[in-house]
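Asker: Requesting a structural model of the entry that follows:
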Amino acid sequence: MRKKDTKRGTAVVTGAGSGIGRAVAVALHGAGWSVVLAGRRVEALEETAAAMSDDGDGDGDGDGDGDGDVLTVRTDVSQPDDVDALFAAVSARYGRLDLLFNNAGTFGPGGIPLEDLPLSAWRKVVDTNLTGAFLCAQAAFRLMKTQDPQGGRIINNGSISAHTPRPDSIAYTATKHGMTGLTKSLSLDGRRYRIACGQIDIGNAATDMTERMRQGVKQANGELAVEPVMNVADVATTVLRMAELPLEANVQFATVLATAMPYVGRG
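Answerer: The predicted structure follows:
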C-alpha cells in the first residue's frame, strides 16, 4: 500500500471527538499535519473531521486552507487491542508517526467522597487516564524508535490536578500525578531514540467537561464558587507550538490556565 504523503508530519490525537482533543486536532490539521483522530465515539470523530473541512487552518475563519490528511479510528485507549489496531492503521497509511497527543481522559463520577467511591469507578478512571496513556505512549514509542528518520514527540495532557487536587477527585488526581511520572520516564527513556516528551497542564479550558465551572464548583473550604474559564483555542495554540519545535528542543512542562482561576496562592 502506498504511504500517504505528509507535509508537516503525522499526528495521533486521542480523545479527538470533543473538547481539547478536537481543538488540537483542528489546529494541527490547519498547520499542515496529517491527523489521526482516535476516540470511542465514531460520530464525534466524524464531527471533528467535518470541523477540519469547514476550517482547515484551525483559525476559525472558515477558509479551510489546511492541507493535511485525516484518518478516523474508533479507539478505546483502555483496551490494548484497540490501541494496537490504532497504531497499526497509522503505520499502514503513513509509514511513520511524528506526534502523539495523549489526551483521552475522564474525570469520573463527581461529588463522591473518597470513602464512598466504588472500586469500579476508580478502575475506570485509572484504566482510561493512566493505563490508556501508557498503552498509547508505548505503541508510539515502538514506531518512533524503529522508523527512519528515527524519533518523534509525545505530548501528554496532564492537568492542574497534576499539581493540586480538587475535593472529591482522588481517582482523577492520582492519575494526573501519575501522568507526570509517565512524562518524565518517557523523556528519559526516549533520549537515545530522539523521542521527546512533554506535558501540558491545563486549567479550566472552556469545554463540555468544564461547563460545571461556570455553574459553581466545590472549593477546598467546601463552598461553591464560579470559576473563570479560557478559550480552548488557546490550549490548542500552545500544543501546536510545542509540537513544532525541532526534536533537539522540548517543552518539558507547560501550564496554561484561565488567569483568574483559584489555583495560584490561596484562591
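Asker: contacts, neighbours, all on C-alpha from now
Answerer: Noted.
Asker: Distance-wise, check the most centrally placed residue in the chain relative to residue 161.
Answerer: Nearest to the centroid of the C-alpha atoms of the chain, with distances taken as Cα atoms, centre = their mean, sits residue 103, at 1.9 Å. From residue 103 over to residue 161 the distance is 14 Å, taken as Cα to Cα, to the nearest Å.
Asker: can you check residue 110 too?
Answerer: Using Cα to Cα, one gets 14 Å for the distance from residue 110 to residue 161.
Asker: same thing with residue 38?
Answerer: Shown here: residue 38 relative to residue 161, a distance of 24 Å by Cα to Cα.
Asker: neighbour-wise, which of these two wins?
Answerer: Counted by other Cα atoms under 10 Å, residue 38 and residue 161 do not tie: residue 38 has more neighbours, with 27 against 20.
Asker: Secondary structure of the more buried one: a strand, I assume?
Answerer: Yes: counting by DSSP: H, G, I helix; E, B strand; the rest coil, one finds residue 38 located in a strand.
Asker: so it sits right up against residue 45, yeah?
Answerer: Yes: applying Cα atoms under 8 Å, one finds residue 38 in contact with residue 45, separated by 7.2 Å.
Asker: secondary structure class for residue 139?
Answerer: Secondary structure state of residue 139, per three-state DSSP, is helix.
Asker: How many neighbouring residues does it have?
Answerer: 17.
Asker: Give me the contacts around whichever strand or helix holds residue 174.
Answerer: Residue 174 belongs to helix 170-190 when elements are defined using DSSP states H and E. The set of residues external to helix 170-190 that reach it, using Cα atoms under 8 Å, 6 or more residues apart in numbering, is 106-108, 114, 122, 125-126, 129-130, 133-134, 141, 156, 158-159, 161-166, 195-199.
Asker: this one as well, want them side by side:
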Amino acid sequence: MVTSATGSFAGKVVLVTGASSGLGEAAALEFARLGAAVVLAARRTDRCEALALRIMAAGGQALAVPTDVARATDVEAMVASGLERFGRLDCAVNNAGIAGPMRTPVADVTEDQWDEVMNVNLSGVWRCMKHEIPAMLASGGGAIVNVASIYGLEPSDVGHATYAASKHGVIGLTRSAATDYGRMQLRVNAVAPGFTRSEMVDPGRPGAAEHYGRMVARHCAMQRLGEAEEAARAIVWLCSPDASYVNGAVLRVDGGSATRMY
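Answerer: Got it, this is the predicted structure:
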C-alpha cells in the first residue's frame, strides 16, 4: 500500500527503470511510501502510467516516462523529463533487463541474441548512469543502485551464459563507477537478487514450480523464492542515509548460500 506520509525520502527524487513490474515496481512503491517523488521508466507505457496514478492517488508524486534503455535518445529524454518535472535527481535504480536465451550453451547463442542482451542489460545500465550522474552531481551527489543478479557473481548453471555475462559486467561497471565518483558524494552500489518472483521468475507457469524448486534447492539456504519487496527494501536501504559509507558494494539478496557438506 502506498501512503503519502512524510518519510526518510521526503523531498528526494528517485528514478527507477524497469518500473512496470516486479522488482522495479516494488522499489518505486517503497520509495513513494517513504515520501520520494518517483520517475517511472519502462517500455510498457500503460503499466507505468497506471503505477503513477496509483502513487498519486495515495498523495504521492510520480511521473511515467516511456523508455527503452537500449536507445540512447530515450535514456537522455528520461533523465531530462525527470529534471523538468521535479528539478533534481537524488537516486536512481537501474533495473531494466531481459533474460535472453536460456538452456543454451555458449556456442549456440546467436550474435543477435548476444547483442540484444548486452545492449539492454549492460549498455543500458551504462547509458542510464551516463545521464544520471551529471544530474546528481548538479544537486551535490546522490546514490545509484544497479540491479545485477547472483549470476553476476557466479556462473550460470542453466545455459544462461549471456545473461550471466551481462550481470558480471554490471558489477564491474558498478565498482568502477563507485571509485570514479565516491569523492564527489555520489555512491554507486549493486544488488544481486537470487530467484525472486517476477514475470521472469513465475512459478505459476506450467512446469515452472518444479523447475524453481530445484533451483532454490541449489541456490537458497532458505529454500524459497524471494519476493520483489524484499529486494526492494535492500535497494531503498542502499540509497538511504543509513548506507552513507557503503560504496562499490554488491549486496546479495538471495536467502543465503545453499552450499554445504551435509
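Asker: The longest strand seen in the second structure vs the first structure, average distance?
Answerer: Selection of the longest strand in the second structure by residue count, based on DSSP state E, yields strand 186-193. Using mean Cα distance after the TM-score superposition for the first structure, strand 186-193 of the second structure ends up 0.6 Å from its aligned counterpart in the first structure, as a mean over the superposed pairs.
Asker: okay, and that strand goes to which residues in the first structure?
Answerer: When the first structure is aligned by TM-score structural alignment, the counterpart of strand 186-193 of the second structure is residues 195-202.
Asker: Check stretch 112-127 of the second structure too.
Answerer: The counterpart of stretch 112-127 of the second structure in the first structure, counting by TM-score structural alignment, spans residues 120-135.
Asker: ok, and what's touching the matching stretch?
Answerer: Outside stretch 120-135 of the first structure, the residues that touch it by Cα under 8 Å, 6+ apart are 77-80, 83, 102-109, 156, 171-172, 175-176, 178-179, 182.
Asker: Which members of the residues you listed are classed as buried?
Answerer: Those of the contacts of stretch 120-135 of the first structure that meet the buried threshold are 77-78, 80, 83, 102-108, 156, 171-172, 175-176, 178-179, 182, by 16 or more other Cα atoms under 10 Å.
Asker: And for residue 81 of the first structure, the neighbour number?
Answerer: Taking other Cα under 10 Å as the neighbour definition, residue 81 of the first structure ends up with a count of 12.
Asker: secondary structure element for the equivalent of it over in the second structure?
Answerer: Under the alignment (TM-score structural alignment), residue 81 of the first structure pairs with residue 73 of the second structure. Assigning secondary structure by DSSP H and E places residue 73 of the second structure in helix 72-86.
Asker: Superposed on the first structure, what's the mean shift for that helix?
Answerer: Following superposition, helix 72-86 of the second structure is found to deviate from the first structure by 0.9 Å on average (mean Cα distance after the TM-score superposition for the first structure).
Asker: okay, and the helix or strand that that helix is followed by goes to which residues in the first structure?
Answerer: The helix or strand immediately downstream of helix 72-86 of the second structure is strand 91-94, counting by DSSP H and E. Residues 99-102 of the first structure are where strand 91-94 of the second structure lands when matched by TM-score structural alignment.
Asker: what are the ranges of the strands in the stretch 101-250 of the first structure?
Answerer: Using DSSP state E, counting those that start in this stretch, the strands assigned to the stretch 101-250 of the first structure run over residues 152-157, 195-203, 217-218, 224-225.
Asker: do you know which of those strands lies nearest residue 249 of the first structure?
Answerer: Distances from residue 249 of the first structure to each of the strands of the stretch 101-250 of the first structure were compared by Cα to Cα, and the smallest falls on strand 195-203, at 8.1 Å.
Asker: So what's the residue count around residue 142 of the second structure?
Answerer: Residues lying near residue 142 of the second structure (other Cα under 10 Å) number 27.
Asker: How about residue 50 of the first structure?
Answerer: Using other Cα under 10 Å, residue 50 of the first structure has 13 neighbouring residues.
Asker: before we move on, what about residue 147 of the second structure?
Answerer: 28.
Asker: With residue 204 of the first structure instead?
Answerer: Here the neighbour count serves as a burial measure; for residue 204 of the first structure (other Cα under 10 Å) it reads 23.
Asker: is it true that it touches residue 258?
Answerer: Yes: applying Cα under 8 Å, one finds residue 204 of the first structure in contact with residue 258, separated by 6.0 Å.
Asker: For those two, list the residues in contact with both.
Answerer: Shared contacts of residue 204 of the first structure and residue 258, counting by Cα under 8 Å, 6+ apart, come down to 228, 229, 230.
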